[in-house]
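> Structure here, sequence nowhere to be found:
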């Protein structure tokens, strides 16, 4: 595992965006696993800037998002489909048919999960999977406990996660959907490369748990320690407890 600690969050975002851009440039048909959240907004903004500058071509890229809320159609401003269009897809030349987000309003959610897994396999598998980390230690929406061999499925969202995500729902956790579709931990671990990014002192404790704590289904992010090609990019605030325990 490669752990990069930067002096600022902006430097962390730049390092992450450059890694993703390198994957796109160096791979004939790149397949990206994408994530959402405030951290990702900054990374996507930098990728859009590279595209607009003419230095990054998305035309051969395929993407699969980690998750989506159950019950929110793609047109809902709080859906992750809408988020991805707003922050990335509408600003780059990735063909629409190659930008995949789980369908949170599918008539048969279990069938949608199976379809999503099949689509990932049909693409040749994810080359680089971008990850954030939630307060429960989840990657994707793999809330505790999540088996390390879990696949794309419907999950109930932890109250902690609903509170954490309530900012997009008028700061009312009750308005946050109770369920989501998420890639499983096993699905995530099949990506050829993992890139986890976290910034801010609010992530320091859970980053330390993920990197130093017991490997456990109760903190799904600890599963990345089983992967042989992982990069973790942190700013100094997010790395503070990990660095203290390490040193």
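Received the coordinates, thanks. Given the structure is predicted, the values throughout are model-derived calculations rather than measurements.
> When you work out contacts or count neighbours from here on, use the C-alpha atoms and nothing else.
OK.
> Can you get me the centre-to-centre distance for the top helix by length along the chain and its chain?
Longest helix of the chain, by residue count under DSSP state H: helix 9-26. Here helix 9-26 is found 14 Å from its chain centre; the criterion is C-alpha atoms, centre = their mean, to the nearest Å.
> what's in contact with it?
Helix 9-26 has contacts (C-alpha atoms under 8 Å, 6 or more residues apart in numbering) with 5-6, 30, 39, 42-44, 46-47, 56-58, 61, 128, 195, 197, 199-200, 233-235.
> now do stretch 102-117
Counting by C-alpha under 8 Å, 6+ apart, 65-74, 151-154, 180-182, 187 sit against stretch 102-117.
> Could I get the buried residue list for the longest helix of the chain?
Neighbour-count burial for helix 9-26, with 16 or more other C-alpha atoms under 10 Å as criterion, is recorded at 9, 12-18, 20-21, 23-25.
> Show residues contacting the helix or strand following it.
Proceeding N to C from helix 9-26, the next assigned helix or strand is strand 31-34, under DSSP states H and E. With contact meaning C-alpha under 8 Å, 6+ apart, strand 31-34 is reached by 61-66, 123-131.
> what do you get if the cut-off is 10 Å, keeping everything else the same?
20, 23-24, 40, 44, 60-67, 84, 98-101, 120, 123-132, 140, 183, 188, 191, 193-195 (C-alpha atoms under 10 Å, 6 or more residues apart in numbering).
> rewinding a little: which pair in the buried residues of helix 9-26 has the greatest spatial separation?
Longest distance between any two of those is 24.3 Å, between 9 and 25; criterion C-alpha to C-alpha.
> my guess is residue 181 meets residue 79, correct?
No. Using C-alpha atoms under 10 Å, residue 181 is not in contact with residue 79; the gap is 11.7 Å.
> shared neighbours of these two, which are they?
By C-alpha under 10 Å, 6+ apart, the residues touching both residue 181 and residue 79 are 67, 68, 69, 70, 101, 103, 104.
> Which of these sits closest to residue 166?
Taking these together and measuring to residue 166 by C-alpha to C-alpha, the closest member is residue 69, at 12.8 Å.
> residues in contact with that closest one?
78-81, 102-105, 141, 154-155, 157, 176-182.
> Identify those among the residues you listed that sit within helices.
80, 81.
> Mind checking which of the contacts of strand 31-34 are buried?
20, 23-24, 40, 44, 60-67, 84, 99-101, 120, 125-132, 140, 183, 188, 191, 193-195.
> Next up, a structure to set beside the first:
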């Protein structure tokens, strides 16, 4: 069947924005109920997409239900370049979710979205299934699409609404690692300190002596602006490290803890001496012990004893290494001894009065697998010298020669960069991530309205399951 380019575009744009479509099993209907397109053309276009794996089709009584797959999202980008509408559609649909059909359509769309991590999808699928059965049961009593939208929400729909709110609260918008771009290193440090590693994440966790917040920390020049903001928050009384336990990423082998260039000295000079963290809650690898392998095993065991790391704040080297996981490191590696690459030795010589011979050749480091086990990872990247590594990690595939790229496998990874670090990224990539951040603000505004509406209704919380 020949479908005009204009009609096909209307169909594809609607599918791309909504993520799901419904069509009546009526080949003779002159128009689709929602689109100004013959119903038969909608069915045929979506059957074609189904045959290619871009759409999944479900049959129910007199209706076809179509759900866009992750592969379909990639395909339809050729037709609808403004990818940000994937997120914009959620805020738009929440505003109009007054009936059960539109709410279920929103939830089906979230289930199909590649932006939603798999662990969250499993619970969502179950709730969608329950509410979807009610859609089928009640569709016989409500004839038109508009009538079905305005039927009052049922109990299962309220459960579904609560789950949607939970998804929004959990900051699920990801496609591989998220990317936030700021003008300069100072602004990057502010974002990393305020949004993730400080007042928001730690205070939200509400740590106690029995359940401390476990924080992974880096060294080097990149995190220094972040540490300065953390210190200011502590001095302003907006943050406390009294119930925070820290684990540093790495330490040189052969340097005493009191050496001016040891990472133990660096951390106390740049952060720990200025905040209210008890020294007993600071954990840094000791590269001067006799049993280095035993030191690494004890470090991993201690992390596990605390229940794992809640948030790992990191930086990278010019070759894309995270911690001291040099190019070629196993992506499943744990805390271990690592021989440093010559490029890393050259880069770190500036901390040793530019004396290459004074730079240690080995280090103890947490592994890539250790970092990926963290519940959330935030990496700070600044400067044009690291722009190639950033482009490989964001635009390339997962590659053990660029260990930062392993964050593509982490559901809660965020990379915060300055403009200089984006020098090797495609212009389209930079625009895409900036648009995602702008539209995310719309989603959060819609979420705030949803919460306000729930409070005004007198139930005390949004999407209550009580």
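Yes, it's here. Remember, it's a predicted structure, so these values are computed and weren't measured experimentally.
> Put one on top of the other, what's the TM-score?
Put the two chains on top of each other and the TM-score (TM-score structural alignment, normalised by the length of the first structure) is 0.97; 247 aligned residues with a C-alpha RMSD of 1.1 Å.
> quick one on the thing from earlier: emit the PyMOL select command for whichever of the contacts of residue 69 of the first structure are buried.
Restricted to buried positions by 16+ other C-alpha under 10 Å, the PyMOL selection for these reads:
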select buried, resi 78+79+80+81+102+103+104+141+154+155+157+176+177+178+179+180+181+182
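> show me the contacts for the residue minimising distance to the centre of the first structure.
Central residue of the first structure (C-alpha atoms, centre = their mean): residue 35, 2.8 Å from the mean position. For residue 35 of the first structure, the contact set (C-alpha under 10 Å, 6+ apart) comprises 41, 64-67, 80, 84, 129-132, 139-140, 196.
> would you list every one of the strands in the second structure?
Secondary structure of the second structure (DSSP state E): strands at 20-24, 55-60, 63-68, 178-182, 213-217, 244-248, 250-252, 282-283, 311-315, 336-339, 362-365, 376-381, 413-418.
> Output those as a markdown table; include the columns distance to residue 167 of the second structure.
Formatted as a markdown table, the strands of the second structure follow (distance: least, C-alpha to C-alpha, whole Å):
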| stretch | distance to residue 167 of the second structure |
| --- | --- |
| strand 20-24 | 18 |
| strand 55-60 | 23 |
| strand 63-68 | 19 |
| strand 178-182 | 16 |
| strand 213-217 | 22 |
| strand 244-248 | 27 |
| strand 250-252 | 34 |
| strand 282-283 | 33 |
| strand 311-315 | 19 |
| strand 336-339 | 36 |
| strand 362-365 | 34 |
| strand 376-381 | 16 |
| strand 413-418 | 16 |
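> right, and these - which one's nearest residue 158 of the second structure?
Taking these one by one with C-alpha to C-alpha, strand 20-24 is closest: 20.2 Å.
> The first structure: matching residues for stretch 240-249 of the second structure?
Stretch 240-249 of the second structure corresponds to residues 57-66 in the first structure, going by TM-score structural alignment.
> ok, now stretch 132-149 of the second structure?
Per the alignment by TM-score structural alignment, stretch 132-149 of the second structure matches no residues in the first structure.
> Now that stretch: buried residues?
Counting neighbours by 16+ other C-alpha under 10 Å, stretch 132-149 of the second structure gives 132, 134, 135, 139, 148, 149 as buried.
> just those residues now: which is nearest residue 404 of the second structure?
Among these, and counting by C-alpha to C-alpha, the member closest to residue 404 of the second structure is residue 132, at 40.5 Å.
> How much space separates the closest one from residue 110 of the second structure?
Separation of residue 132 of the second structure from residue 110 of the second structure (C-alpha to C-alpha, to the nearest Å): 14 Å.
> any residues in contact with both of the two?
Joint contacts of residue 132 of the second structure and residue 110 (C-alpha under 10 Å, 6+ apart) are residue 104.
> residues near residue 46 of the first structure, how many?
19 (other C-alpha atoms under 10 Å).
> which non-adjacent residue is nearest it?
Once flanking residues are discounted, residue 46 of the first structure sits nearest to residue 17: 6.3 Å by C-alpha to C-alpha, 6 or more residues apart in numbering.
> In the second structure, what residue corresponds to that neighbour?
So residue 17 of the first structure corresponds to residue 193, using TM-score structural alignment.
> For residue 250 of the second structure, see how far away that match is.
21 Å.
> Report the spatially closest residue to the aligned partner of residue 213 of the first structure in the second structure, excluding sequence-adjacent ones.
Using TM-score structural alignment, the partner of residue 213 of the first structure in the second structure is residue 396. In space, residue 396 of the second structure comes closest to residue 405 once its chain neighbours are excluded; the distance is 7.7 Å by C-alpha to C-alpha, 6+ apart.
> Just give me the match in the second structure for the residue nearest to the centre of the first structure.
Aligned against the second structure - with TM-score structural alignment as the criterion - residue 35 of the first structure pairs with residue 218.
> count of neighbours near the spatially closest residue to residue 164 of the second structure that is not a sequence neighbour?
Using C-alpha to C-alpha, 6+ apart and skipping the chain neighbours, the partner closest in space to residue 164 of the second structure is residue 107 (7.1 Å). Using other C-alpha under 10 Å, residue 107 of the second structure is surrounded by 26 other residues.
> Counterpart of residue 107 of the second structure over in the first structure?
So, by TM-score structural alignment, residue 107 of the second structure is left unmatched.
> Against residue 347 of the second structure, how distant is residue 355 of the second structure?
11 Å.
> cool, residue 205 of the second structure as well?
Separation of residue 205 of the second structure from residue 347 of the second structure (C-alpha to C-alpha): 37 Å.
> And for residue 364 of the second structure?
Counting by C-alpha to C-alpha, the gap from residue 364 of the second structure to residue 347 of the second structure is 18 Å.
> Now check the second structure for the residue matching residue 107 of the first structure.
In the second structure, residue 107 of the first structure lands on residue 290 (TM-score structural alignment).
> Check residue 137 of the first structure too.
Per TM-score structural alignment, residue 137 of the first structure is aligned with residue 320.
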